[in-house]
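Trainee: Have a look at this prediction, sequence included:
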Amino acid sequence: MTQGEYSLVGDVGGTNARFALVERGSVELCAIETLACDDYANLDDALSCYLDKCGVDRVREACLAVASPVRGTRVQMTNNLWRFDIEEIRTQFGWQTFKVINDFMAMALGVLHVPEGKLVHVCGGPGDRRRPRLVMGPGTGLGASALVPVRSGWTALTTEGGHVDFAPRDDTEMAILRILQARFGRVSVERILCGQGLLNLYQAHAAIQKVSAPLDAPEKITAAALERNDPLACQTLQHFCELLGRTAGDAVLTLGSSGGVYLCGGILPRITDFFLASRFRRGFEDKGRMRPILEFTPVHLVAEPYTGLLGAAEALGNPEI
């Protein structure tokens, strides 16, 4: 590749770091690579490896979406051990510009560039395209953002909506809350609605029912549930989907986002058929007097795996970010 013609974009989560190159002013991704975070001591090691693979030793600018709050120049990843200083990385790699944004802010911006063919309709009516749009999804953590209309188009909110309190609604959920409080103290919805959260939920249901919980990883729970050969795994995944629906519905009411809901993250695309037949819709719409708002709001599952990279490319060229 010709040196200096490309910008670098990245989407760095708790488990994987995805990188790509884009031509300046474009969101068309090339040289996409996914690296396992555990294979690298820190961000600069992963960046160097990626650029070596591409045969590029210098780019003019970069934008990374990270699964972490971004305040000041120091970044500590929420769900892995990486930490870095934005200005130090910019200087080390000789970039003219280095933007770092929250990963779900990037997801929201990326949704603007996802083709209709990569959106799976889950439920809901036509919505109001002039209203805000919620972007949420479980992966290593639970991310949340929103697209808000402005004069020039759309802007994205940086939020930590995945860390709102878990709100139990029946005796079983009260028991789940007590079990998780004993482990974590405060219990946010992310303690349930993410990869590790699915395992937490499975173990809590097992403890309540006084049965064994032999599965020790979220991917094993989803596999058993999809095979329909493990009642506890099926029950857990159904409950997971319903709780995600309730959480997304609460966020719609909070943000007024009847423009639509876009569900992202690493878990849902792997369980699409199960999810579409699950109790998600019941949880999403069950809002009493506010039910008509939720029934009116369209919900889509985003099947584009590189939405965060598209959003990082969008942010790179946006002077407001």
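Mentor: That came through, no problem. Residues are numbered from 1 along each chain as shown.
Trainee: Please make it C-alpha for all contacts and neighbour counts, starting now.
Mentor: OK.
Trainee: Tell me where the stretch 201-321 of the chain has helices.
Mentor: Ranges of helices within the stretch 201-321 of the chain are 218-227, 231-255, 272-276, 280-285, 291-296, 307-316, based on DSSP state H, counting those that start in this stretch.
Trainee: Output those as JSON lines; include the columns distance to Gly141 and mean neighbour count.
Mentor: Converted to JSON lines, those look like this (distance: least, CA to CA, whole Å; neighbours: other CA atoms under 10 Å):
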{"stretch": "helix 218-227", "distance to Gly141": "13", "mean neighbour count": "18"}
{"stretch": "helix 231-255", "distance to Gly141": "13", "mean neighbour count": "21"}
{"stretch": "helix 272-276", "distance to Gly141": "18", "mean neighbour count": "16"}
{"stretch": "helix 280-285", "distance to Gly141": "19", "mean neighbour count": "22"}
{"stretch": "helix 291-296", "distance to Gly141": "25", "mean neighbour count": "18"}
{"stretch": "helix 307-316", "distance to Gly141": "15", "mean neighbour count": "29"}
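Trainee: just so I know, which of those lies nearest Trp154?
Mentor: helix 307-316 (11.1 Å; CA to CA).
Trainee: chain center to stretch 113-126: distance?
Mentor: Relative to the chain's own centre, stretch 113-126 is displaced by 17 Å; criterion: CA atoms, centre = their mean, to the nearest Å.
Trainee: With stretch 274-291 instead?
Mentor: Taking CA atoms, centre = their mean, the mean C-alpha location of stretch 274-291 is offset from the chain mean by 20 Å.
Trainee: Take this one as well and set it beside the first:
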Amino acid sequence: MISSIDTESLLHFPVLVGDIGGTNARFAILVDSYAEPKQFPILQTADYATIDDAIQSAVLDHTSIQPRSAVLAIAGPVDGDEIDLTNCPWVVKPKQMMETLGLEDITVLNDFEAQALAVASLESEYLEKIGGGESEPNGSRVVLGPGTGLGVAGLIRTRQTWVPVPGEGGHVDLGPRTERDFEIFPHLERIKGRISAEQLLCGRGLQNIYRAVCKANGVEPALETPAEITGAALDGSSREAKETLELFVVYLGRLAGDFALTFMAHGGIYLAGGIVQRIIPALQDASFREAFEDKAPHEEIMKTIPVYVITHPLAALSGLSAYARTPMRFGVPTEGRRWRKEG
């Protein structure tokens, strides 16, 4: 028998799930708790003035299914009735969305909460292991995702439920350690005098490192986009791009190791997003695990913690769908983040 509290937490199908990042937005509709999500083409946030316009034009106008509930994951902290995205001009206004889109119930989560939810349910075929021991089934986990920005979230097992721990961990400080770091860091672009992890470990972070490497080497930058830099690094056509990717991998290893210690993540560290999927060969280089494990006096602990690259193309939607099917399985606090139509 389902308790009254459990009944209150249930969502009414069909459920619209959405993963909204700074550059791309992905949507699907879950018709019932047994169906596979009906996916829609990935859209560019810059192509639509508002999230309401995007959902109406790219989703609802292309299906006869009218969602009753929505679970949306957005790139930024969820606070109040008007929610700003960190790297996108869209503003999520749940009360307005219920009126304009005909929804009865809207839950808004952080985008890396969705990634954390996915980690609890992804099958092994969607995980590429990068060293370490075996994942402890109930061990704490951490998700990091270099993309338009740098997302971080934890996942903790307690009282038979998985509890995602969202935050803004991508904005922690990241400093130089090696002689080469000290040559490069003076040339890195800063925000109000500081270098955060997100200044290095995202798309524009690749550009930032590349320009700094070029300045340190006394050469003019010849590459512009993150895709050009990673492409030239992987095919060996640019020495500066190759070093950029090598440094990116080391810095990601250091940060991943820091969060592994913070959460004592014996369940594993999970790397998400398109950037890490494209650079798996670079992550398999010994330098990543060396940077990850270089945490004296805890090297032996670090050697046991596995790291995985999430290869599922729509992992966040998978996590949101798992939550929509069985909210009771996850300890997701919804106070101040769930809106319901009265009456």
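Mentor: Done, it's in. As the structure is a prediction and not an experimental result, all values here were calculated from the model.
Trainee: so what number do they get for TM-score?
Mentor: Between these two chains, after superposing, the TM-score reads 0.93 (TM-score structural alignment, normalised by the length of the first structure); 318 aligned residues with a CA RMSD of 1.8 Å.
Trainee: just to revisit the earlier point, between the helices of the stretch 201-321 of the first structure, which gets nearest to Ala67 of the first structure?
Mentor: Nearest of those to Ala67 of the first structure, taken as CA to CA: helix 307-316 at 10.7 Å.
Trainee: So which bit of the first structure is stretch 106-114 of the second structure matched to?
Mentor: Under TM-score structural alignment, the alignment places stretch 106-114 of the second structure onto residues 98-106 of the first structure.
Trainee: Return the mean post-superposition distance for the matching stretch against the second structure.
Mentor: Compared with the second structure after the fit, stretch 98-106 of the first structure shows a mean deviation of 0.5 Å (mean CA distance after the TM-score superposition for the first structure).
Trainee: Contacts for that stretch, please.
Mentor: Identification of contacts with stretch 98-106 of the first structure by CA atoms under 8 Å, 6 or more residues apart in numbering yields 11-13, 61-70, 86-87, 90, 135-136, 143-146, 156-159, 307-312, 315-316.
Trainee: quick one on the thing from earlier: any chance of the helices of the stretch 201-321 of the first structure in JSON lines, plus distance to Ile101 of the first structure?
Mentor: Shown next, in JSON lines, are those (distance: least, CA to CA, whole Å):
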{"stretch": "helix 218-227", "distance to Ile101 of the first structure": "28"}
{"stretch": "helix 231-255", "distance to Ile101 of the first structure": "21"}
{"stretch": "helix 272-276", "distance to Ile101 of the first structure": "28"}
{"stretch": "helix 280-285", "distance to Ile101 of the first structure": "29"}
{"stretch": "helix 291-296", "distance to Ile101 of the first structure": "30"}
{"stretch": "helix 307-316", "distance to Ile101 of the first structure": "8"}
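Trainee: For Ser152 of the first structure, which of these is the nearest?
Mentor: So among these, helix 307-316 is nearest, using CA to CA, at 13.8 Å.
Trainee: Show me what that closest one is packed against.
Mentor: strand 6-12, strand 16-23, strand 61-66, helix 103-111 (3 or more CA pairs under 8 Å, 6 or more residues apart in numbering; DSSP states H and E).
Trainee: Quick one: closest of the helices of the stretch 201-321 of the first structure to Leu201 of the first structure.
Mentor: Nearest of the helices of the stretch 201-321 of the first structure (CA to CA): helix 231-255, 6.5 Å.
Trainee: any idea what Thr45 of the second structure aligns with in the first structure?
Mentor: Using TM-score structural alignment, Thr45 of the second structure lines up with Cys37 in the first structure.
Trainee: I meant Gly18 of the second structure, not that one.
Mentor: Gly18 of the second structure maps onto Gly10 in the first structure, with residues paired by TM-score structural alignment.
Trainee: List the contacts of its match.
Mentor: Gly10 of the first structure is in contact with 17-20, 63-65, 308-309, 312, counting by CA under 8 Å, 6+ apart.
Trainee: Over to Pro132 of the first structure?
Mentor: Counting by CA under 8 Å, 6+ apart, Pro132 of the first structure touches 146-149, 255-260.
Trainee: Could you check how far the counterpart of it in the second structure is from Met264 of the second structure?
Mentor: Here Pro132 of the first structure is matched to Ser140 in the second structure, going by TM-score structural alignment. Using CA to CA, to the nearest Å, Ser140 of the second structure is found at 7 Å from Met264 of the second structure.
Trainee: Could you give the number of residues near the residue nearest to Asp85 of the first structure when sequence neighbours are not counted?
Mentor: Spatial nearest neighbour of Asp85 of the first structure, excluding adjacent residues (CA to CA, 6 or more residues apart in numbering): Arg74 at 4.5 Å. Arg74 of the first structure has 13 neighbours, counted by other CA atoms under 10 Å.
Trainee: and Arg74 of the first structure, what pairs with it in the second structure?
Mentor: In the second structure, the residue equivalent to Arg74 of the first structure is Glu82, according to TM-score structural alignment.
Trainee: Distance check, Arg228 of the first structure against Gln238 of the first structure.
Mentor: 12 Å.
Trainee: if I look at Val114 of the first structure, how far off is Arg186 of the first structure?
Mentor: Taking CA to CA, one finds Val114 of the first structure at 36 Å from Arg186 of the first structure.
Trainee: And the helices in the stretch 51-200 of the first structure?
Mentor: Listed in chain order, the helices of the stretch 51-200 of the first structure (DSSP H, counting those that start in this stretch) span 86-93, 103-111, 171-184, 195-209.
Trainee: Just say which of these is most tucked in.
Mentor: Ranked by mean neighbour count, the helices of the stretch 51-200 of the first structure are led by helix 103-111 with a mean of 28 (mean count of other CA atoms under 10 Å).
Trainee: Okay, angle between that one and strand 61-66 too, please.
Mentor: 120 degrees (axes from the mean of the first three to the mean of the last three CA atoms, to 10 degrees).
Trainee: Out of the contacts of Pro132 of the first structure, which end up buried?
Mentor: Burial by neighbour count, judged by 16 or more other CA atoms under 10 Å, picks out 146-148, 255, 257-260 from the contacts of Pro132 of the first structure.
Trainee: Tell me which of these fall in strands.
Mentor: Under the assignment DSSP state E, these contribute 146-148 to strands.
Trainee: What does Ile156 of the second structure correspond to in the first structure?
Mentor: In the first structure, Ile156 of the second structure lines up with Val148, judged by TM-score structural alignment.
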